[in-house]
Every structure is written in C-alpha cells, then in structure tokens.
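Enquirer: Got a predicted structure plus its sequence, pasted below:
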Amino acid sequence: MLRTGFAKRGFNPDTAIAELNKTVPLGRIAEPEDIADAVYFLSSDAARYIAGTAVQVNGAKPVY
C-alpha cells in the first residue's frame, strides 16, 4: 500500500491508515518517499551490478 490522495476521499483517512498500518509487518504503509528511495538507489552507481531482478518495496507484506 502506498499513501496517496486515496486516503482523502470518502472516509476518515486517519482511521483507514491506522487499520492498514496494522496489516504491514514493518508497521506502516509506504510513503511516496519510500518508493523514490528505491528508485534513486537503483539508478545510482551503487546498484551498478544489479540486473534482471524485481525489487519489492512492500514493507515485508507480499502482494500477489
């Protein structure tokens, strides 16, 4: 799960986010910055030897 504008429409976002946070092993849903940090790393020289893999940025909650 990623916190975006969805949380602002039609229901109490604080309650919804709190409930979603309980379902993620790391304790919270992703912020946009969490995804951006992974993209930044993968586009950096530090990731120069990474090829052909899927990197899951999911807070340890598999999404199938």
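Expert: Cool, got the structure.
Enquirer: contacts and neighbour counts: CA atoms only from here.
Expert: Will do.
Enquirer: host element of Asp14?
Expert: Per DSSP states H and E: Asp14 is located in helix 13-22.
Enquirer: What residues of that helix count as buried?
Expert: Asn21 (16 or more other C-alpha atoms under 10 Å).
Enquirer: Which helix or strand lies directly C-terminal to it?
Expert: helix 32-42.
Enquirer: tell me which strands and helices that following helix is in contact with?
Expert: The contact analysis (3 or more C-alpha pairs under 8 Å, 6 or more residues apart in numbering; DSSP states H and E) places helix 32-42 against no helix or strand.
Enquirer: Below is structure B, check it against A:
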Amino acid sequence: MNGHIKMEAFVVILVAINVFMRWFILAQGTKRCHDRDSNGWWQFIPLYKQLMSREIYRYRSKKEVE
C-alpha cells in the first residue's frame, strides 16, 4: 500500500510540472505574438510559431547586414 501512495504522489507531481510547462510555453508564445502586434490566439494556428520565428530570424539577419 505504501508503494501505491508514492506512485500517486509521483503522478501528481508530474501532472503539476506538465501543467506549469504548458502554461509557460503558451505565455511565451503569447508574448512573441504581442511583440509582432498580433493577438495571442494566433499561436494556435498550426505552423504559425515556425513562420513567426523564421520571419524574426530574417529581420535580425537584415539588421546585421546593415
């Protein structure tokens, strides 16, 4: 019985870490969207984050050339 309680505690800790990490990733994505003057909901469009990061990379490379 003691092992079962330890396993439940471990699962609760893993779920808490998972929830925190998902919240953190969504918060960071929302900040990046707002940096580009977009609504935070845009990050739920598939591949939007990849397109956004590619555009930011291109913008930074242009600044380094100038």
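Expert: Yep, it's here. Remember, predicted model here, so these are calculated numbers, not experimental data.
Enquirer: Quantitatively, what TM-score do the chains reach?
Expert: Here the superposed chains carry a TM-score of 0.29, computed using TM-score structural alignment, normalised by the length of the first structure; 32 aligned residues with a C-alpha RMSD of 3.7 Å.
Enquirer: if we can go back for a sec, same for the helix holding Asp14 of the first structure, what does it pack against?
Expert: Going by 3+ C-alpha pairs under 8 Å, 6+ apart, helix 13-22 of the first structure lies up against no helix or strand.
Enquirer: Check the burial of Lys49 of the second structure by counting its neighbours.
Expert: 16 (other C-alpha atoms under 10 Å).
Enquirer: Please give the element, helix or strand, for it.
Expert: helix 48-65.
Enquirer: Likewise for His4 of the second structure?
Expert: helix 2-35.
Enquirer: buried ones in the helix holding Lys49 of the second structure?
Expert: Buried positions in helix 48-65 of the second structure, judged by neighbour count with 16+ other C-alpha under 10 Å: Lys49.
Enquirer: How far off centre is the helix holding His4 of the second structure?
Expert: 12 Å (C-alpha atoms, centre = their mean, to the nearest Å).
Enquirer: In it, which residues are buried?
Expert: Under 16+ other C-alpha under 10 Å, the buried positions of helix 2-35 of the second structure are Leu26, Gly29, Thr30, Arg32, Cys33.
Enquirer: Now distance to Tyr48 of the second structure too, for those, in JSON lines please.
Expert: As requested, those are exported to JSON lines (distance: C-alpha to C-alpha, whole Å):
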{"residue": "Leu26", "distance to Tyr48 of the second structure": "13"}
{"residue": "Gly29", "distance to Tyr48 of the second structure": "10"}
{"residue": "Thr30", "distance to Tyr48 of the second structure": "12"}
{"residue": "Arg32", "distance to Tyr48 of the second structure": "11"}
{"residue": "Cys33", "distance to Tyr48 of the second structure": "10"}
